[in-house]
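Colleague: Return a 3D structure for these sequence lines:
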Amino acid sequence: MTFDSLLHKIPEIKSVNLLGIEAQALMVPKERRPYLKVDDFISNNPRYSAVMMLLYPKEQETSLLLIERSNGGGVHSGQVGFPGGKYEVEDQTLEVTALRETDEEVGIKANQIEILKAFTRVYIPPSNFIVQPYLGIMDTTPHVELSVDEVANIIEMPLSTLLDDTIIKEVGLQTSYAELIDVPAYIYNDYTIWGATAMMLSELKETLKQVL
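Modeller: This next block holds a predicted model:
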């Protein structure tokens, strides 16, 4: 959809009810379903992080920024995700975390981004993190400067592509909760987007469909 069309929908996006784990569950296999309710895992003493789902204009259309993480040997190395990272005490809030990490990873400054709303948290069992996604928007195409230690590439997905059900496929993957299972994933430009990122994308997609 055009970016101008999206701008006219901003008040509705800010006020629309989130679809929560109902929408997230559309992109998880049955083996992952026991981990959908974040509050069930507070007793695990999880760490906290935040990510930025950033919308912006790209040649008049609306794009969504994703990143391919560098292969640094971590649990999520090489995977596709959103800019973001671990909460630090000096951040004060998780919103600050999302903005700071977006700056550190892709060079987009906090004052360029308007936060529209917080989305539903996701629990990530392998790393014992609770992740808080935020939906942000900026009115220009970002100039990106990658932190090469953390980010291998950026992926600019048109919002119209996310809203297209044909990019959802079942793929066989080895996961933390099963050796080899069929996992729902978004396939875009040869990237396989699954797990927590797919859950967040699913809630974003289903939420926006209510107003677009």
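
Colleague: CA only for contacts and neighbour counts going forward, please
Modeller: Will do.

Colleague: Centre of the chain to stretch 16-25, how far?
Modeller: 14 Å (C-alpha atoms, centre = their mean, to the nearest Å).

Colleague: and that stretch, which residues are buried?
Modeller: Buried residues in stretch 16-25, counting neighbours by 16 or more other C-alpha atoms under 10 Å, are found at L18, L19, G20, I21, A23, Q24, A25.

Colleague: Just the ones of those residues in helices?
Modeller: Among the buried residues of stretch 16-25, the members found in helices (DSSP state H) are G20, I21, A23, Q24.

Colleague: another one to check against the first:
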Amino acid sequence: MQLALQHADVSRLARRLASRVPVDASPAAESRLAAVSAVLRVVDGAPELLFIKRAELERDPWSGHMAFPGGRLEPGDASLEVTAVRETQEELALDLTQGRMLGRLDDLAPHNRSLPPIIIRPFVAIVEPDVMFMPSEEVAATFWVPLARLQHESSRARYEVEMNGIRASFPAFRVEQHIVWGLTERIVRQLLALVSP
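Modeller: Alright, predicted model coming up:
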């Protein structure tokens, strides 16, 4: 993993994650806890970020959305970092213990009150460039996206959606023909802020 960390953006990100104190949310009594993994690799000298497109499932409030692998804290999980690693293994057969956990970002909660009350803790990991994985039935597609593309103004977009009968507009990123918005967009923004010089 040392070779990958020699890339300026990844090295800067690792240093900043190690030196900052992430913001912990104060969950309401009914809030569930969850964790996601923002997974990086370096290919041909360029860092890339892994996105998944969630499968269309009735029971999933984020059905069909662009996301990061992750899920809810289970009783057997010793920590939310363990949750992030376990969920990434379950959804992608990707073992983050073979890579390196760089740190975590600030906790997030949905702004939309119609979504389940949940606190999400994002973790940032880096894996080997040739890593292989096998998506489960929960994952419709996977995308490696260069950080440089996400940093470019042309990737920025607005996402219009009707929520509870009200039309709302949210900041978003374009990833191929898909739109990254909501919690995932907020995680990407945190990550890019730490990568920027």
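
Colleague: what's the TM between chain one and chain two?
Modeller: The pair, once superposed, lands on a TM-score of 0.86 when counted by TM-score structural alignment, normalised by the length of the second structure; 189 aligned residues with a C-alpha RMSD of 2.3 Å.

Colleague: got CSV for the ones in helices among the buried residues of stretch 16-25 of the first structure, with distance to A152 of the first structure too?
Modeller: Shown next, in CSV, are those (distance: C-alpha to C-alpha, whole Å):
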residue, distance to A152 of the first structure
G20, 30
I21, 30
A23, 29
Q24, 26
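
Colleague: excluding its backbone neighbours, what's nearest the aligned partner of T102 of the first structure in the second structure?
Modeller: In the second structure, the residue equivalent to T102 of the first structure is T88, according to TM-score structural alignment. Sequence neighbours aside, P69 is the residue nearest to T88 of the second structure in space, at 5.3 Å (criterion: C-alpha to C-alpha, 6 or more residues apart in numbering).

Colleague: Give me the neighbour count for the counterpart of the one you found in the first structure.
Modeller: When the first structure is aligned by TM-score structural alignment, the residue opposite P69 of the second structure is P83. Burial of P83 of the first structure, expressed as a neighbour count using other C-alpha atoms under 10 Å, amounts to 28.

Colleague: Check R100 of the second structure too.
Modeller: Look at R100 of the second structure: counted by other C-alpha under 10 Å, it has 17 neighbours.

Colleague: Mind telling me what element the nearest residue to P22 of the second structure once chain neighbours are set aside is part of?
Modeller: The shortest distance from P22 of the second structure to any residue that is not its chain neighbour, by C-alpha to C-alpha, 6+ apart, is 4.9 Å, and that residue is D106. Taking DSSP states H and E as the criterion, D106 of the second structure maps to no regular element, lying outside all helices and strands.

Colleague: Could you report the distance from E90 of the second structure to G99 of the second structure?
Modeller: Distance, E90 of the second structure to G99 of the second structure, using C-alpha to C-alpha, to the nearest Å: 16 Å.

Colleague: Onto which residues of the first structure does stretch 140-147 of the second structure map?
Modeller: So in the first structure, the equivalent range for stretch 140-147 of the second structure is 152-159, judged by TM-score structural alignment.

Colleague: hmm, I was thinking of stretch 30-41 of the second structure
Modeller: The alignment of stretch 30-41 of the second structure onto the first structure (TM-score structural alignment) covers residues 45-56.

Colleague: which outside residues touch the matching stretch?
Modeller: 3, 62-66, 82-87, 94-95, 97-99, 101-102, 128-142 (C-alpha atoms under 8 Å, 6 or more residues apart in numbering).

Colleague: Next step: those residues restricted to strands.
Modeller: 62-66, 84-86, 129-137 (DSSP state E).

Colleague: Hmm, the match of P69 of the second structure is touching G107, no?
Modeller: No - the pair P83 of the first structure / G107 is not scored as a contact, 10.2 Å apart, by C-alpha atoms under 8 Å.

Colleague: Next, the buried residues of stretch 112-122 of the first structure.
Modeller: With burial defined by 16+ other C-alpha under 10 Å, the residues of stretch 112-122 of the first structure counted as buried are I113, I115, L116, K117, A118, F119, T120, R121, V122.

Colleague: quick one: stretch 77-88 of the second structure to chain centroid distance?
Modeller: The chain centroid and the centroid of stretch 77-88 of the second structure are separated by 14 Å under C-alpha atoms, centre = their mean.

Colleague: Let me fix that, I meant to ask about stretch 73-92 of the first structure.
Modeller: 11 Å.

Colleague: Return the residues in contact with the residue nearest to L92 of the second structure when sequence neighbours are not counted.
Modeller: In this structure, L92 of the second structure finds its nearest non-sequential neighbour in P135, 4.2 Å apart by C-alpha to C-alpha, 6+ apart. Each residue near P135 of the second structure by C-alpha under 8 Å, 6+ apart is listed here: E91, L92, A93, A141, T142.
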